[in-house]
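Colleague: I'll drop the sequence and a predicted model, then ask my questions.
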Amino acid sequence: MLEVLLIILSIFLICFVSFIYVLKHERRTLWAGMTFTASLFTFALLIFISLMDLTDIYSKNHPWLISVFLLILLSILAFIAGTILVLIGMFIYNGIKIILKEGNHWTNYLSLGLGILFILVLFIYPNFGHFYINDWVTYVYIFILLTTLYFIYIMIMYTFTAWINLVNPKNPHLDYVVVLGAGLLHGDQVSPLLAARINRGIEIMKENPGSKLIMSGGQGGNETIPEGVAMAKYAEKLGISKDKIIIENKSKTTYENIMFSHKLMGPNSKFCLVTNSYHVYRALVLAKNQGLKCIGYGAKTKWYFTLNAFIREFIAYVVITKRLQITIVGIIFVLCSIAAVFDNLIL
């Protein structure tokens, strides 16, 4: 048992050191989430095996320790099962709520659809899909299950990485605070969502004396003025002087927000991106793809909107990394196809 403990301790130290390395060098990759969760998992495994070892040593004189250990194990399993059920419930509840509040748009069905998919794949088919072991449909289900589990894993890593990138404990002094635009109300009015971004940007600017705000956003098809102009007017009403504001009014996408805003900065400038919390990580990935170093800050968003928006952001991230995702799903498909052919040939 001592040898096992030493092996797991070594793995934990490797994972933890890797996590610290990623934090210091480039935390805008999924390696941040992967090394963090690997550190948590191996640490929990270390504690679990230590408890097993202690229980084995002292159970002869203290038989009640076995009951305590089993209780801890059952509690962990119950927590995992409960977490899965709660997450599915949140997906469905938030999905219904956002449809009722935000309207009948296809993007508002993402949360509800994901919750239903999890129920179908994880619960309904295993209990009611009575197919023979050599039936091709079984392998179709296995392919769907493995693909679903893969994307659940990637989503978990994405979530942890996104949280990590919202925390900025030791920040360099910022020269610019880039506030990313969003759609305007009635063609020229800042929406509550966009106002939250601007308010957060003003807070950060005040924490960095001498810094300037860059209001970034072009003019959409149903807008009468560029978003950057409307954002600047909103900030001026809050008492921010014009000389503290730079307007970027050409961008149409988040990628262009970052690219055009960076062109307005001085050389070797340090800057941050301000957007809603669910959007920060994808914005940072787009900045990384342009070779730009920056940090991100999140503005508050209505809680019922956040989960659906986060799923939309995750899908957008999958699109950004589509070559990698297609490759991995393709590998899963090939392996399932080989297994199905091999199984049918034997039978």
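Modeller: Noted; the coordinates are in hand.
Colleague: from here on, contacts and neighbour counts on C-alpha atoms
Modeller: Noted.
Colleague: In contact with M155: list those residues for me.
Modeller: For M155, the contacting residues are F314, by C-alpha atoms under 8 Å, 6 or more residues apart in numbering.
Colleague: That should have said L264, apologies.
Modeller: So, once contact is read as C-alpha under 8 Å, 6+ apart, L264 ends up touching E248.
Colleague: Tell me how far it lies from I246.
Modeller: Between L264 and I246 the distance is 8 Å, computed by C-alpha to C-alpha, to the nearest Å.
Colleague: Below is an additional structure, to be compared with the one above:
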Amino acid sequence: MLVLAVPGLFLLLFLIGVLRDRRRFGNAVHLGLFVISLPVILFPARDHLSPVVVVLLAAVVLLAPSLGTLVLAVLLILNGRTMLRKEGRSLTNLLSLLVGLGILGLVALMAQAALIHSRALEVLTGTLLLVTAYVSFLFVCFVGYAFLYGRYGRLTAAGKADFVVVLGSGLIGGSRVSPLLASRLERGRAVYERQVARGHAPVLITSGGQGRDEHLPEAHAMADYLTDRGFPADRIVREDRSRTTEENLTYSRAIMEQAKPGYRCVIVTNNFHAFRAALLARSTGVNGQVVGSHTAAYYWPSATIREFAAVFLTHKVVNLGVCLLICLLGLAAWWRL
């Protein structure tokens, strides 16, 4: 029974965290630790398993990560080419391509270290591998929990809400709503109509300021998009000062608190952005959960990597500290060569 203590502890921490607040990155980490600790349960039972089962389990543990890594690298590179073709050249659109090439570069470095038997190269490779393993673990936790949070978001939208907050994004040509933003607005309209069908009409807040290359605030373009399609203008409030997601939520919170203390809201953004928006909603004190709208499949990998990088750097003291510690240990190992 003692062997159950480790995964049991992580599962307990995960459940407590979810009950306290679903909008916590710690929940994702505890869930990830629970999953990777599950094989510990099988270790004492190895003597009671058939040899075939043991071989299959060993193959899964040893081969799946390596083969999966190579497949992932190829898929990311292919996605990077698609992003460049459909979205144009920019650093954010290059993310999936760069990550895929980085994975292949690390694999090539590991193969070179094994071939030439260089202790210095082996230490360098091992250090990079540990840093990559740490970051990859957090990334998998982020993606897995973001998926679960997205499923929960559908239930969130069904509850009573006083406000529906639609987060803005860049305008095409400085004035037109992009397909990405249109999907948020349509999801916001759907949430509003579901609320009306239950007998209460919330206020819809379009949130977004004016960027340097935009001719009008995003909030105004968003409101015009909705009213042009029959949405009641008297149920829209425009928050037109914000420049970032954090400001979207901060300024929208001020509007909601002034209009109705003790409010409850639903925040709408794209599905790849929902979990990070939820983390920011918690940090800015917004009383609401986040639901996501549809996003084109090809856009997901780069967008998810960008979202994870932002969350990773939000906790930069801890995360960069761990990476630095790993590098220092690698430097110490190299010094002893």
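Modeller: Arrived safely, thanks for sending. Computed from a prediction, not measured in an experiment: that's the story for all the values here.
Colleague: Need the TM-score between these chains.
Modeller: TM-score of the superposed chains, computed with TM-score structural alignment, normalised by the length of structure 2, equals 0.88; 325 aligned residues with a C-alpha RMSD of 2.2 Å.
Colleague: how many other residues sit next to R336 of structure 2?
Modeller: Around R336 of structure 2 there are 6 other residues, counting by other C-alpha atoms under 10 Å.
Colleague: ditto for L181 of structure 2
Modeller: Around L181 of structure 2 there are 24 residues (other C-alpha under 10 Å).
Colleague: what's the counterpart of it in structure 1?
Modeller: When structure 1 is aligned by TM-score structural alignment, L181 of structure 2 is paired with L194.
Colleague: what's the answer for H215 of structure 2, then?
Modeller: When structure 1 is aligned by TM-score structural alignment, H215 of structure 2 is paired with T224.
Colleague: Surely that match and G187 touch.
Modeller: Yes: the pair T224 of structure 1 / G187 is scored as a contact, 5.0 Å apart, by C-alpha atoms under 8 Å.
Colleague: What's the match for I142 of structure 1 in structure 2?
Modeller: In structure 2, the residue matched to I142 of structure 1 (TM-score structural alignment) is G126.
Colleague: Excluding sequence neighbours, find me the nearest residue to its match.
Modeller: Closest residue to G126 of structure 2 apart from its sequence neighbours, by C-alpha to C-alpha, 6 or more residues apart in numbering: G330 at 7.7 Å.
Colleague: from memory the one you found sits against E122, does it?
Modeller: No: with contact defined as C-alpha under 8 Å, G330 of structure 2 does not reach E122; the gap is 10.0 Å.
Colleague: Okay, helices next: where are they in structure 2?
Modeller: 5-20, 25-37, 39-42, 51-87, 95-116, 119-156, 179-197, 218-228, 245-259, 274-283, 300-314, 316-335 (DSSP state H).
Colleague: Reformat those helices as TSV; add distance to G209 of structure 2.
Modeller: Formatted as TSV, the helices of structure 2 follow (distance: least, C-alpha to C-alpha, whole Å):
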stretch	distance to G209 of structure 2
helix 5-20	33
helix 25-37	28
helix 39-42	49
helix 51-87	23
helix 95-116	26
helix 119-156	26
helix 179-197	14
helix 218-228	5
helix 245-259	8
helix 274-283	17
helix 300-314	21
helix 316-335	28
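Colleague: so which of these comes closest to G292 of structure 2?
Modeller: helix 274-283 (5.5 Å; C-alpha to C-alpha).
Colleague: quick one: the closest one to helix 25-37, angle?
Modeller: Between helix 274-283 of structure 2 and helix 25-37, the angle comes out at 130 degrees (axes from the mean of the first three to the mean of the last three C-alpha atoms, to 10 degrees).
Colleague: Next, the buried residues of helix 274-283 of structure 2.
Modeller: For helix 274-283 of structure 2, the neighbour count (16 or more other C-alpha atoms under 10 Å) marks A274, F275, R276, A277, A278, L279, L280, A281, R282 as buried.
Colleague: Most tightly packed of the helices of structure 2?
Modeller: Each of those was given a mean neighbour count from mean count of other C-alpha atoms under 10 Å, and the largest, a mean of 22, is that of helix 274-283.
Colleague: what stretch of structure 1 does it fall on?
Modeller: Using TM-score structural alignment, the residues of structure 1 aligned to helix 274-283 of structure 2 are 280-289.
Colleague: and N249 of structure 1, what pairs with it in structure 2?
Modeller: Under TM-score structural alignment, N249 of structure 1 pairs with D240 in structure 2.
Colleague: Relative to L167 of structure 2, how far out is the closest residue in space to its match that isn't next to it in sequence?
Modeller: Spatial nearest neighbour of D240 of structure 2, excluding adjacent residues (C-alpha to C-alpha, 6+ apart): G209 at 4.2 Å. As judged by C-alpha to C-alpha, G209 of structure 2 and L167 of structure 2 stand 10 Å apart.
Colleague: Now L181 of structure 2: closest residue in space that isn't a chain neighbour?
Modeller: Closest residue in space to L181 of structure 2, ignoring its immediate chain neighbours: S169 at 6.1 Å, by C-alpha to C-alpha, 6+ apart.
Colleague: who touches the equivalent of the one you found over in structure 1 in this structure?
Modeller: Taking TM-score structural alignment, S169 of structure 2 has A182 as its aligned residue in structure 1. Counting by C-alpha under 8 Å, 6+ apart, A182 of structure 1 touches L193, L194, G217, E227.
Colleague: which pair in those spans the largest distance?
Modeller: L193 and G217 (14.1 Å).
Colleague: how about T227 of structure 2, what's its partner in structure 1?
Modeller: Aligned partner of T227 of structure 2 by TM-score structural alignment: E236.
Colleague: any chance of the contacts of A182 of structure 1 in a markdown table, plus distance to I116 of structure 1?
Modeller: Compiled in a markdown table, the contacts of A182 of structure 1 are given as follows (distance: C-alpha to C-alpha, whole Å):
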| residue | distance to I116 of structure 1 |
| --- | --- |
| L193 | 28 |
| L194 | 31 |
| G217 | 36 |
| E227 | 37 |
